[in-house]
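Enquirer: Predicted coordinates and the sequence they were generated for:
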Amino acid sequence: MTSHVDARPVTIITGGGRGIGRAIAERLAADGHDLLLTYRERAGDVEAVASGCRDAGARVEILQFDLADLDAAAEVVPEAVRRFGRVTGLVNNAGITGLIGPFLDGSIEESELVFRINVLAPMVLCRSAIAHMATDRGGQGGAIVNISSGAATHGAANTYIPYAASKAALNTMSMGLAKEFGPVGVRVNTVSPGTTRTEIHAAAGRPNAPDERAGNIPMRRPGEPHEIAGAVAYLLSPDASYTSGADILVTGGK
């Protein structure tokens, strides 16, 4: 007999301690998910998110690792299975932009790190998740949401071309995975935020970037993290049972 706890979705969220990851965690907890939240630093932030999600009725586990360490990334899904017994969802949210500025001002070393964190780490996590979820391997199916970017469609000239390229690669990977693993019960989609009010801009050296860009956005404002979380929640819900290979643009019309 399946218990109430066993019937709850179990979702991994990378970078679940702040920004869009925090908003996704709070929304999914409210929607009845149990969660594994990963983080690299600032343990206090992720502990605060976990506490709030537990207050909403979710079971929450926390795991610290560095996305740049691909061996560590390979252990995230198995660790979640050890703690929860299964995984039904994965949200590849964590990522970096690299420094904001002209293409020639950047270094190939920084671009390599952007691709390692934004493409290779999600690829490793998707491999592990699909191996666990796929019905032809004894799994019960599941859903993956990769957080991309509106920059993937316009190239982000003069801003962060390597970041845009990494997100375009993520989109292509997601499309291929959706086609290859749809027959064995795994849905794969992307959500592409536009400029959103998070700390990622400060980390890239432009803390005021969301407001600076507002005039070029049809809705004349940056997005808020909870607006991205709503799209992710839909893709992980039964309402999206026939949605795979899709990319939801949450870009204010841009």
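Expert: Perfect, I can see it now.

Enquirer: rest of the way, CA atoms for contacts and neighbours
Expert: OK.

Enquirer: tell me the contacts of Leu177?
Expert: Shown in contact with Leu177 (C-alpha atoms under 8 Å, 6 or more residues apart in numbering): 188, 245.

Enquirer: For the stretch 1-150 of the chain, which segments count as strands?
Expert: Under the criterion DSSP state E, counting those that start in this stretch, strands of the stretch 1-150 of the chain are mapped to 10-13, 34-39, 60-64, 89-92, 142-147.

Enquirer: Would you mind putting those into CSV with distance to Gly194 and mean neighbour count alongside?
Expert: As requested, those are exported to CSV (distance: least, C-alpha to C-alpha, whole Å; neighbours: other C-alpha atoms under 10 Å):
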stretch, distance to Gly194, mean neighbour count
strand 10-13, 20, 27
strand 34-39, 23, 26
strand 60-64, 27, 19
strand 89-92, 17, 26
strand 142-147, 11, 27
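
Enquirer: got another, please set it beside the one above:
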Amino acid sequence: MPKVALITGGSRGIGAATARLAAERGYAVCFSYRHDEYAAEQVLQDVRALGGEALAVRADVCSEADVLRLFKHCGDAFGPPHALVNNAGILEAQTTVENMTADRLQRVFNINVIGSFLCAREAVRRMSTLSGGAGGAIVNVSSRAACLGSPNEYVDYAASKGAIDTLTIGLAKEVGGAGIRVNAVRPGVIHTDIHASGGEPDRVERIKSAIPMQRGGHAEEVARAILWLLSDEASYTTGSFIDVSGGR
């Protein structure tokens, strides 16, 4: 039986690239998406074209009921996950802290933080060798914004990713003795459509000169780091971070 990877936010960007690469590496892939059924179907077709097994589940990770349903569908189709990639995340239109509303902050933290906690909780319950599981690996998708702060753009997003960094460190220490490794990647400026959500689709081009490598990254480059952290090659790596940011 193939190993099972559960990826949140798998219909676009880094999540979709991770789903495709996981399938290439022999995982059965279950991924969640929120709205774009067409994009999810495209990823399913890509995975199946690679000879892999895939399942797409419409789920909002900040809904506990949806998270429970996501894990149930994954388990029913493929068995319990060996790998979780906490990738689902949002950002809102660029603005300063003085202009942020409570509704905006709740949306960002509900999906980026609470959603990651809920998915990590369900993964641990299924993976823990102390509860009869086979162990596993969790990779959280953070951001270099957690270190840089994203002033005048997305301080709330950056703060939510700072929480993901803390989750990574704390959870790694909690479950290290239960056969579960927990790590994170911190992407920098990556060519995905998340920038359009912030109101600036061409943001990568605007700031690429501030990146030591003088270019934006690609989702596939982040996916490779994620798959390494999930693999046995990273068997003694937990509570760690890989910055995929071109030196920024």
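Expert: Thanks, I have the structure now. All values reported here derive from a predicted model rather than from experimental measurement.

Enquirer: wait, which of the strands of the stretch 1-150 of the first structure is closest to Thr251 of the first structure?
Expert: Thr251 of the first structure lies closest, by C-alpha to C-alpha, to one member of the strands of the stretch 1-150 of the first structure: strand 142-147, at 12.8 Å.

Enquirer: ok, back up a step: turn the strands of the stretch 1-150 of the first structure into CSV, columns for distance to Asp239 of the first structure.
Expert: Formatted as CSV, the strands of the stretch 1-150 of the first structure follow (distance: least, C-alpha to C-alpha, whole Å):
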stretch, distance to Asp239 of the first structure
strand 10-13, 17
strand 34-39, 19
strand 60-64, 24
strand 89-92, 15
strand 142-147, 12
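
Enquirer: list the contacts for the spatially most central residue of the first structure?
Expert: Nearest residue to the geometric centre of the first structure (C-alpha atoms, centre = their mean): Asn93, 2.0 Å. Applying C-alpha under 8 Å, 6+ apart to Asn93 of the first structure gives the contacts 13-16, 20-21, 146-147.

Enquirer: Tell me, how many residues neighbour the counterpart of Val244 of the second structure in the first structure?
Expert: Aligning on TM-score structural alignment places Val244 of the second structure opposite Val250 in the first structure. Val250 of the first structure has 20 neighbouring residues, counting by other C-alpha atoms under 10 Å.

Enquirer: that older thread, which of the strands of the stretch 1-150 of the first structure sits closest to Ile130 of the first structure?
Expert: Of all the strands of the stretch 1-150 of the first structure, strand 142-147 sits nearest to Ile130 of the first structure, with 8.1 Å by C-alpha to C-alpha.

Enquirer: Can you state the mean residue-to-residue distance of the closest one versus the second structure?
Expert: Compared with the second structure after the fit, strand 142-147 of the first structure shows a mean deviation of 0.4 Å (mean C-alpha distance after the TM-score superposition for the first structure).

Enquirer: The residue nearest to the centre of the first structure -> the second structure?
Expert: Alignment note: Asn93 of the first structure maps to Asn87 in the second structure; criterion TM-score structural alignment.

Enquirer: so how far is Thr166 of the second structure from that match?
Expert: Shown here: Asn87 of the second structure relative to Thr166 of the second structure, a distance of 16 Å by C-alpha to C-alpha, to the nearest Å.

Enquirer: For Ala134 of the first structure, give its distance to Leu125 of the first structure.
Expert: Per C-alpha to C-alpha, Ala134 of the first structure is found 14 Å from Leu125 of the first structure.

Enquirer: actually Pro238 of the first structure, sorry about that
Expert: On the measure of C-alpha to C-alpha, Pro238 of the first structure and Leu125 of the first structure end up 23 Å apart.

Enquirer: Pick out whichever of the two has more residues nearby.
Expert: Neighbours were counted for Pro238 of the first structure and for Leu125 using other C-alpha under 10 Å; Leu125 has more, 26 against 10.

Enquirer: pretty sure the more buried one contacts Pro78?
Expert: No. Between Leu125 of the first structure and Pro78 there is no contact under C-alpha atoms under 8 Å: 10.0 Å.

Enquirer: Can you give me the distance of the residue located most distally from the centre of the second structure to Val108 of the second structure?
Expert: The outermost residue of the second structure relative to its centre, with distances by C-alpha atoms, centre = their mean, is Glu98 at 28.5 Å. Per C-alpha to C-alpha, Glu98 of the second structure is found 16 Å from Val108 of the second structure.

Enquirer: which residues touch the aligned residue in the second structure for Gly52 of the first structure?
Expert: Matched by TM-score structural alignment, Gly52 of the first structure corresponds to Asp46 in the second structure. Counting by C-alpha under 8 Å, 6+ apart, Asp46 of the second structure touches Arg20.

Enquirer: For Ala54 of the second structure, see how far away Asp46 of the second structure is.
Expert: For Asp46 of the second structure, the distance to Ala54 of the second structure equals 9 Å [C-alpha to C-alpha].

Enquirer: got it, and Leu230 of the second structure?
Expert: Taking C-alpha to C-alpha, one finds Leu230 of the second structure at 18 Å from Ala54 of the second structure.

Enquirer: Which positions in stretch 46-58 of the first structure come out as buried?
Expert: Residues 46-47, 49-50, 52-54, 56, 58 are the ones in stretch 46-58 of the first structure that count as buried (16 or more other C-alpha atoms under 10 Å).

Enquirer: swap that for stretch 10-27 of the second structure, please
Expert: Buried, per 16+ other C-alpha under 10 Å, within stretch 10-27 of the second structure: 10-23, 26-27.

Enquirer: Identify the residues contacting it?
Expert: For stretch 10-27 of the second structure, the external contacting residues (C-alpha under 8 Å, 6+ apart) are 2-5, 7-9, 28-29, 31-33, 36, 39-40, 42-43, 46-47, 50-53, 87-88, 192-194, 219-220, 222-224, 226-227.

Enquirer: Next step: those restricted to helices.
Expert: Among the contacts of stretch 10-27 of the second structure, the ones falling in helices (DSSP state H) are 39-40, 42-43, 46-47, 194, 219-220, 222-224, 226-227.

Enquirer: Considering the residues you listed, which is situated nearest to Val61 of the second structure?
Expert: Using C-alpha to C-alpha, the shortest approach to Val61 of the second structure within these belongs to Ala40, at 15.7 Å.

Enquirer: ok, now which ones touch that closest one?
Expert: Residues in contact with Ala40 of the second structure (C-alpha under 8 Å, 6+ apart) are 10-12, 33, 56.
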